[in-house]
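Undergrad: Sequence unavailable; structure follows:
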């Protein structure tokens, strides 16, 4: 990471004048190069799950307009009208693999499903409801996000988004088996950086989405962990490709992350 290269004041702090988190995702931001793959995802999901999908949402670099052709992931959240089954998850994995292979504009396709009944529960305020309102834009179907309140950075959000890092590894086991060493390194690096940053976003008075800025803010707040944060950043951006080092780093930081990080 360039030690002095990022001008965070120029980037803004990710909050509006009242302190609410700004959603930087918009359909207007999607670069033309990605329209074909986005439409392919929508078509395939609607074909595979007829009348079962309430809404399809984009998140990440593509709807923020910062994606790089051939290098960036396409990230999609799907709200189902009914429960998501194991068979559904297997079908989603197949769609993810086939579209990524046939559309080289993206390096990987992530499909994250949720059930509408669960999403509407009060306990999902800081998780799914926050996610749809502040981190996604609806590209097809019913836009649930308009029904959810604006929020400010908080530990409630950080803990809901971070979850338990051990559970994350369990949930990713099947996906890791189908991923390359580069993909695994990037996923673990991003997870560690975002988890560390979310925990101090309220204290920092910010909500950044760019991974480089998250890393810079985290290094500022956690000087005793700056080397590990720098290592996570190198993994996240693909400058370091090592599944072994990624898992070692993840295991080294999982206890402080689960405890609410960093004293």
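TA: Looks like it came in fine. All of these numbers come straight from a predicted model, not from anything done at the bench. Numbering: from 1, shown residues only.

Undergrad: going forward, measure contacts and count neighbours with C-alpha atoms only.
TA: OK.

Undergrad: Work out the gap between stretch 220-228 and the centre of the chain.
TA: 22 Å (C-alpha atoms, centre = their mean, to the nearest Å).

Undergrad: mind listing what's buried in it?
TA: If you call a residue buried by 16 or more other C-alpha atoms under 10 Å, then stretch 220-228 has these buried ones: 221-222, 226, 228.

Undergrad: Just the ones in helices from those residues, please.
TA: Secondary structure defined by DSSP state H assigns 221, 226, 228 of those to helices.

Undergrad: Which residue comes closest to the first one once chain neighbours are left out?
TA: In other words, residue 221. Leaving out its chain neighbours, the residue that sits closest to residue 221 by C-alpha to C-alpha, 6 or more residues apart in numbering is residue 200, at 7.6 Å.

Undergrad: how many other residues sit next to that neighbour?
TA: Counted by other C-alpha atoms under 10 Å, the residues lying close to residue 200 total 23.

Undergrad: that's a helix at it, yeah?
TA: Yes. Looking at residue 200 with DSSP: H, G, I helix; E, B strand; the rest coil, it is inside a helix.

Undergrad: Let me see the contact set for residue 62.
TA: For residue 62, the contact set (C-alpha atoms under 8 Å, 6 or more residues apart in numbering) comprises 29-31, 34, 72-75.

Undergrad: Of those residues, select the buried ones using a ChimeraX command.
TA: Buried subset of the contacts of residue 62, written as a ChimeraX selection, criterion 16+ other C-alpha under 10 Å:
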select :30,31,34,72,73,74,75
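
Undergrad: As CSV, the contacts of residue 62 with secondary structure would be great.
TA: Below are the contacts of residue 62 laid out as CSV (three-state DSSP):
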residue, secondary structure
29, helix
30, coil
31, coil
34, helix
72, coil
73, strand
74, strand
75, strand
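
Undergrad: and the comparison structure, right after this:
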């Protein structure tokens, strides 16, 4: 490991360290995390293989009333529509009960998919490095350690070209209000910044989940797009409802990033 990578989310051997832990959950968010853990058992029962919390809450950077609760569930079998409906009911109940959070999001996957060879450097990496165990067996024990290399960059963030048509549909279908556009700006900003960062991650030789740090690393290698990425990082935390921002994402910055990603890292392995 080079001296440049030391301290950039890597351990002494140059592997990406798991970024969160339950010990880092801020005091204000511990009741909602405990409630989520207890209710997941009740709702999913024997279907549940394991559960994780990820994002700003286990990283210890969550802001009261501004941050959401992000959950990932490992199920013994593939998620059904009933599972997704149960998750939505649970999300709504937690969001209504706990003012400390601004929404709940739940990802559902089968244990087999999370441990599959195809997902080894995508969902597998996500579980092993970005998710904090909440319930059940920690699947990280069945996964390798990861370095910030080109394979990881391509597999974990190489799908922007596939997303862009859906983004354009969502933008076109959104109500013409700032309130309706802000969530789109927030989620798309974050995806673009993360894509831009993993485009340069192997050269930067490290990992971070901080959008500002990601934008800064990207800008060091792509100065001509640095200001756009800095603005996207800010919008990821403090989104506006400006339609021009969404137009730029869908028709300028996004397509450029997708083309550059393919040029540098190649095409992500297709999912069925």
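TA: Thanks, I have it. Quick caveat: nothing in here was measured; it's all calculated off a predicted structure.

Undergrad: hang on, the earlier thing: and the gap between the residue nearest to residue 221 of the first structure and residue 158 of the first structure?
TA: Noted for residue 200 of the first structure: a distance of 8 Å to residue 158 of the first structure, by C-alpha to C-alpha, to the nearest Å.

Undergrad: Could you do residue 45 of the first structure as well?
TA: According to C-alpha to C-alpha, residue 45 of the first structure stands 30 Å off from residue 158 of the first structure.

Undergrad: Comparing the two, which residue is more hemmed in?
TA: Using other C-alpha under 10 Å as the criterion, residue 45 of the first structure and residue 158 rank with residue 158 on top: 22 against 19.

Undergrad: who are the neighbours in contact with the aligned partner of that one in the second structure?
TA: Using TM-score structural alignment, the equivalent of residue 158 of the first structure in the second structure is residue 153. With contacts defined as C-alpha under 8 Å, 6+ apart, residue 153 of the second structure is in contact with 198-199, 201-202, 265.

Undergrad: go again using 6 Å as the cut-off
TA: Residue 153 of the second structure sits next to residue 198 when contact means C-alpha atoms under 6 Å, 6 or more residues apart in numbering.

Undergrad: which among the ones in helices among the buried residues of stretch 220-228 of the first structure gets closest to residue 113 of the first structure?
TA: Nearest to residue 113 of the first structure among those is residue 228, at 31.4 Å by C-alpha to C-alpha.

Undergrad: Skipping its backbone neighbours, what lies nearest the closest one in space?
TA: Leaving aside its sequence neighbours, residue 228 of the first structure sits nearest to residue 249 (C-alpha to C-alpha, 6+ apart; 7.2 Å).

Undergrad: What is the burial count for the one you found?
TA: The local packing of residue 249 of the first structure (other C-alpha under 10 Å) involves 18 other residues.

Undergrad: and if you look at residue 115 of the first structure?
TA: With other C-alpha under 10 Å as criterion, residue 115 of the first structure counts 17.

Undergrad: Any figure for the gap between it and residue 243 of the first structure?
TA: Distance, residue 115 of the first structure to residue 243 of the first structure, using C-alpha to C-alpha: 32 Å.

Undergrad: what does residue 26 of the first structure give?
TA: According to C-alpha to C-alpha, residue 26 of the first structure stands 33 Å off from residue 243 of the first structure.

Undergrad: Residue 162 of the first structure too?
TA: Separation of residue 162 of the first structure from residue 243 of the first structure (C-alpha to C-alpha): 21 Å.

Undergrad: Tell me which of the two has more neighbours.
TA: Counted by other C-alpha under 10 Å, residue 162 of the first structure and residue 243 do not tie: residue 162 has more neighbours, with 21 against 18.

Undergrad: Can you get me a residue count around the nearest residue to the more buried one once chain neighbours are set aside?
TA: Nearest non-adjacent residue to residue 162 of the first structure, counting by C-alpha to C-alpha, 6+ apart: residue 195, 5.5 Å away. By other C-alpha under 10 Å, 24 other residues sit near residue 195 of the first structure.

Undergrad: ok, now residue 202 of the second structure?
TA: If you count neighbours by other C-alpha under 10 Å, residue 202 of the second structure ends up with 18.

Undergrad: Show me what it lines up with in the first structure.
TA: Under the alignment (TM-score structural alignment), residue 202 of the second structure pairs with residue 202 of the first structure.

Undergrad: same question, residue 185 of the second structure
TA: That one, residue 185 of the second structure, aligns with residue 185 by TM-score structural alignment.

Undergrad: right, and its match touches residue 243 too?
TA: Yes. Counting by C-alpha atoms under 6 Å, residue 185 of the first structure touches residue 243, with 5.4 Å between them.

Undergrad: And stretch 129-142 of the first structure, what's buried?
TA: With burial defined by 16+ other C-alpha under 10 Å, the residues of stretch 129-142 of the first structure counted as buried are 129-140.

Undergrad: what range in the second structure matches it?
TA: With TM-score structural alignment applied, stretch 129-142 of the first structure matches the range 124-137 in the second structure.
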